[in-house]
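Enquirer: give the three-dimensional model of this entry:
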Amino acid sequence: MSRRLPPAPSGRAPVRGAAPGVVRIIGGRWRGTRLPVADVAGLRPTSDRVRETLFNWLMPALPGARVLDLFAGSGALGLEALSRGAAEAVLVERDPGAATALRGNVARLGAPARVVEADALRWLGSAESASMPAADIVFIDPPFAAGLWDGVLQALPARMAADAWLYVESPAGSEPAPPPGWQLHRELRTAQARAALYRGRGTGGADTLGAANPAP
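Expert: This is a model prediction of the structure:
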């Protein structure tokens, strides 16, 4: 949902970011563009610091990638991926207000994205989802209180390329199990959350993003 990771922990300098109600694209062709975010309870874009770390990890994989952003919320992750070279994105968001705001931002940017207003788990089991090309990069950031990781992670493999990249945000101290065959590549832990990037084993060559290790 692109809104659960908190500001930097105490002891770190605060990260300059967008004002409340606004998400800022931090890299790529739309860098610096500020986009309105729907006033939805609990929805807050992922911090600039965390997004910058994530997209540094993903940089070699982004050009031409098909992206699936489940629990899209503000769209901060899916739109950032498109700004940095991804070919297309599907943004799944069940809240009507958030979905409407996403459509407006997609139109404003002229982004190659489609907004799907639907429950993510139900959509993954739908004929519409089954008819789509497999995703190369998937973002999962559901509402922390909803406990949706297990169901979504079990349903995902049929919608992902064998060597896809899978990004998962969850509460601190939790480690939702990735689908069988997906291995941890990088992770970032804060006082409130864990952000983890996984890679499918079905790659036909070397891992161009390097060996798995924690972010510095």
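Enquirer: from here on, contacts and neighbour counts on C-alpha atoms
Expert: Fine.
Enquirer: ok, then the element right after whichever strand or helix holds N56?
Expert: When secondary structure is defined by DSSP states H and E, N56 falls within helix 48-58. Using DSSP H and E, the helix or strand that directly follows helix 48-58 along the chain is strand 66-70.
Enquirer: compare with the first, here's sequence two:
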Amino acid sequence: MKRQAKKKSTVTGSIRVIAGQWRGRKLPVLDAQGLRPTTDRTKETLFNWLAPYIAGTRCLDAFAGSGGLGFESLSRHANHVTFVEYNKSAALQIEANCQLLKLNASQAQVINNDVLQHLNQPTEAYDLIFADPPFNKQLLPELIAKIEQQQLLAPNGLIYIESEISCAYSIPAQWQLLKQKQTKQVNYRLYQQGE
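Expert: The predicted structure follows:
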């Protein structure tokens, strides 16, 4: 009886940086289960929302996946992005893309870990958090609670949440909804932390 080979994640696609210093640059991404890079159209909408805020920020790309949101932020002059990705192959691909873009440790850090475990460690607050977890896993309520408990969102900081329509979550009272958009399947929301 033949043993079935375990399917490996392979580089089969790319993400495109929309604007900034790496405008038009394509970065390789893996074909890995559950990995769904944010579409160019959604990214364009999001970064139009973020345009007045992005330069000089310290960002967390939670559930980083392809790293597309973090790389777009760095292209638009964010100071630093922490990429947290559980899938080892995806995390290695983000590291490879950081090397391609010649990023140093003060600009980007890639952490291969479960984001909820990683956020138990003390860290400085972030100016911008991207929360785009795998769909149908009910990870948002726990992530939001962790961000609030650990005070991970800086005063006036922003958090972008992308979720399937059916995902129910509540937000802290001091988070103000700035922008939102909805498609047939996905909710996109941008909140700002009050003072």
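Enquirer: and the TM-score between them?
Expert: After superposition, the two chains reach a TM-score of 0.88 (TM-score structural alignment, normalised by the length of structure 2), with 179 aligned residues with a C-alpha RMSD of 1.2 Å.
Enquirer: where does the helix holding N56 of structure 1 end up in structure 2?
Expert: Aligned by TM-score structural alignment, helix 48-58 of structure 1 corresponds to residues 40-50 of structure 2.
Enquirer: with structure 1 overlaid, report how far that stretch is off on average.
Expert: Compared with structure 1 after fitting, stretch 40-50 of structure 2 has a mean deviation of 0.4 Å; criterion: mean C-alpha distance after the TM-score superposition for structure 1.
Enquirer: contact partners for E117 of structure 1?
Expert: E117 of structure 1 makes contact with 92-96, 99 under the criterion C-alpha atoms under 8 Å, 6 or more residues apart in numbering.
Enquirer: just the buried residues out of the residues you listed, in PyMOL syntax.
Expert: With 16 or more other C-alpha atoms under 10 Å as the criterion, this PyMOL line picks the buried residues out of the contacts of E117 of structure 1:
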select buried, resi 92+93+94+95+99
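Enquirer: quick check: the farthest pair among the contacts of E117 of structure 1?
Expert: Comparing all pairs in the contacts of E117 of structure 1 by C-alpha to C-alpha, the longest separation belongs to V92 and P96, at 11.0 Å.
Enquirer: which stretch of structure 2 lines up against the lengthiest helix in structure 1?
Expert: Counting residues, the longest helix in structure 1 under DSSP state H turns out to be helix 96-109. Aligning helix 96-109 of structure 1 against structure 2 (TM-score structural alignment) gives residues 88-101.
Enquirer: quick one: map L128 of structure 2 onto structure 1.
Expert: Across the two structures, L128 of structure 2 finds its equivalent in I137 of structure 1, going by TM-score structural alignment.
Enquirer: count of neighbours near that match?
Expert: I137 of structure 1 is surrounded by 26 other residues when neighbours are defined as other C-alpha atoms under 10 Å.
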